[in-house]
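Chemist: This is the structure alone, sequence omitted:
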């Protein structure tokens, strides 16, 4: 069984923002595999189903980004999964160009408060992740304003393509392993 969690902020005003691409990716997986993500428990909204024959729990923490680890920890404890092997987190990354993906099996938070919270609550940096590039913050902009802002029309098209790729990366991570996904998706776009 896998817990696949997308990071974001739960209220409507954050829909479609850079910080919510993790939620968008969960929605894309849910749509493709006809999984209803509408149950509430463990400080999150979730749904259970199957991806490529493997049982999954799709999760969107409702704690807001900076406290994502509270929800993830409760799901891990309840479903008794091993973070190193059975947890996949999808989230935004400002160090990647818009549309670029980076798959990792472990690592630091890299300044991302949602990941920082997960590491603190789960007690390990060893969990799989799919970073979805949202582009570098312009020098004149505040970081919070940037990540809580919306994509341009052109950027949105690239992000939508990368979310499709993120779904395929998750499929590879589940059916084969993270290395297989890294070999395919850890390449620069353009």
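Modeler: That came in fine, so what should we check first? Here the structure is a predicted model, which means the values were calculated and not measured.

Chemist: Please make it C-alpha for all contacts and neighbour counts, starting now.
Modeler: Will do.

Chemist: who touches the residue nearest the centre of the chain in this structure?
Modeler: In the chain, the centroid-proximal residue (CA atoms, centre = their mean) is residue 90; its distance is 1.3 Å. Taking CA atoms under 8 Å, 6 or more residues apart in numbering as the criterion, residue 90 is in contact with 4, 5, 6, 7, 21, 22, 25, 26, 129, 130, 131, 132.

Chemist: Which of the three states applies to the last one?
Modeler: To tie it back to what came earlier, the one meant is residue 132. Assigned by DSSP: H, G, I helix; E, B strand; the rest coil, the conformation of residue 132 is strand.

Chemist: then this one, side by side with the first:
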């Protein structure tokens, strides 16, 4: 069996969260799956995944059904079952420290306060997991952080987000094809 890669979009399940800032990772995953005209299938009550072929590689694109702070359960379950090493995993999630419309890739590091990424790191037992952060900020001063990330994007922000989601999907394809270093050079500027 060919070596698989795993791309995970983080977010919260349910219609009430679908368009919130915290679901930027889900929206990246959905953009990738939409481009491939693929369908998701459920995985052990932990989430869903679509198996696609992208950049000449077999890839699972997944979204947790658990809430954000339990995202690692799906990631570790898929990684164990399909024998996907940490270096073949890319996690996509929202980042309040990046402006709306910006994306940034990193090869590793701490969760930086992102509870979904913290769960992934804890479940996999390593910080050496590539991540693609999608800007949703900055948070306005009067907002509580939790209220902000669970708020919907304004129409103006949606206009900025749309090309960022396309760009993020392109970055995932580049990561698979050209590796992380070249992709960071191309997309982090």
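Modeler: Right, received. Where do you want to start? Note that the coordinates shown come from a computational prediction; the quantities given were computed from them, not determined experimentally.

Chemist: Now the TM-score, please.
Modeler: Aligned and superposed, the two chains score 0.96 in TM-score terms (TM-score structural alignment, normalised by the length of the second structure); 186 aligned residues with a CA RMSD of 1.0 Å.

Chemist: Next SSE downstream of the longest helix that the first structure contains?
Modeler: Counting residues, the longest helix found in the first structure (DSSP state H) is helix 153-175. Going down the chain from helix 153-175 of the first structure, the next helix or strand is helix 178-185, by DSSP states H and E.

Chemist: buried residues in that following helix?
Modeler: 178, 181, 182, 185 (16 or more other CA atoms under 10 Å).

Chemist: which of those residues lies closest to residue 32 of the first structure?
Modeler: residue 181 (18.6 Å; CA to CA).

Chemist: ok so, going back, compared with the second structure, how much does the longest helix of the first structure deviate?
Modeler: Mean deviation of helix 153-175 of the first structure relative to the second structure after superposition (mean CA distance after the TM-score superposition for the first structure): 0.6 Å.

Chemist: Alignment lookup: residue 121 of the first structure to the second structure.
Modeler: Residue pairing (TM-score structural alignment): residue 121 of the first structure is matched to residue 123 of the second structure.

Chemist: and its match, helix, strand or coil?
Modeler: Residue 123 of the second structure is classified as helix under three-state DSSP.

Chemist: What's the match for residue 17 of the second structure in the first structure?
Modeler: Per TM-score structural alignment, residue 17 of the second structure is aligned with residue 14.

Chemist: Its match and residue 151 touch, don't they?
Modeler: No - counting by CA atoms under 8 Å, residue 14 of the first structure sits too far from residue 151 to count as a contact (11.9 Å).

Chemist: For these two, indicate the residue with more neighbours.
Modeler: The residue with more neighbours, out of residue 14 of the first structure and residue 151, is residue 151; 19 against 16, by other CA atoms under 10 Å.

Chemist: Just confirm that one contacts residue 18, I think it does.
Modeler: Yes - using CA under 8 Å, residue 151 of the first structure makes contact with residue 18 at a distance of 6.8 Å.

Chemist: Out of the contacts of residue 90 of the first structure, the closest to residue 67 of the first structure would be?
Modeler: Distances from residue 67 of the first structure to these, taken by CA to CA, are shortest for residue 7, at 10.1 Å.

Chemist: Number of residues surrounding that closest one?
Modeler: When neighbours are defined as other CA under 10 Å, residue 7 of the first structure has 29 of them.

Chemist: Quick check, residue 184 of the second structure in contact with residue 130.
Modeler: No - the criterion here is CA under 8 Å, and residue 184 of the second structure misses it with residue 130 at 10.7 Å.

Chemist: Please say which position in the first structure residue 54 of the second structure maps to.
Modeler: So, by TM-score structural alignment, residue 54 of the second structure is matched to residue 51.

Chemist: Grab the nearest non-local neighbour of that match.
Modeler: Closest residue in space to residue 51 of the first structure, ignoring its immediate chain neighbours: residue 33 at 6.4 Å, by CA to CA, 6 or more residues apart in numbering.

Chemist: Likewise for residue 34 of the first structure?
Modeler: residue 49 is the one closest to residue 34 of the first structure (CA to CA, 6+ apart), at 8.0 Å.

Chemist: residue ranges of the helices in the second structure, please?
Modeler: Counting by DSSP H, the helices of the second structure are 24-35, 72-82, 115-124, 145-149, 155-178, 180-187.

Chemist: post-alignment, the fourth one versus the first structure, mean distance?
Modeler: Looking back up the chat, that one is helix 145-149 of the second structure. Average distance, helix 145-149 of the second structure versus aligned residues of the first structure after superposition (mean CA distance after the TM-score superposition for the first structure): 0.6 Å.
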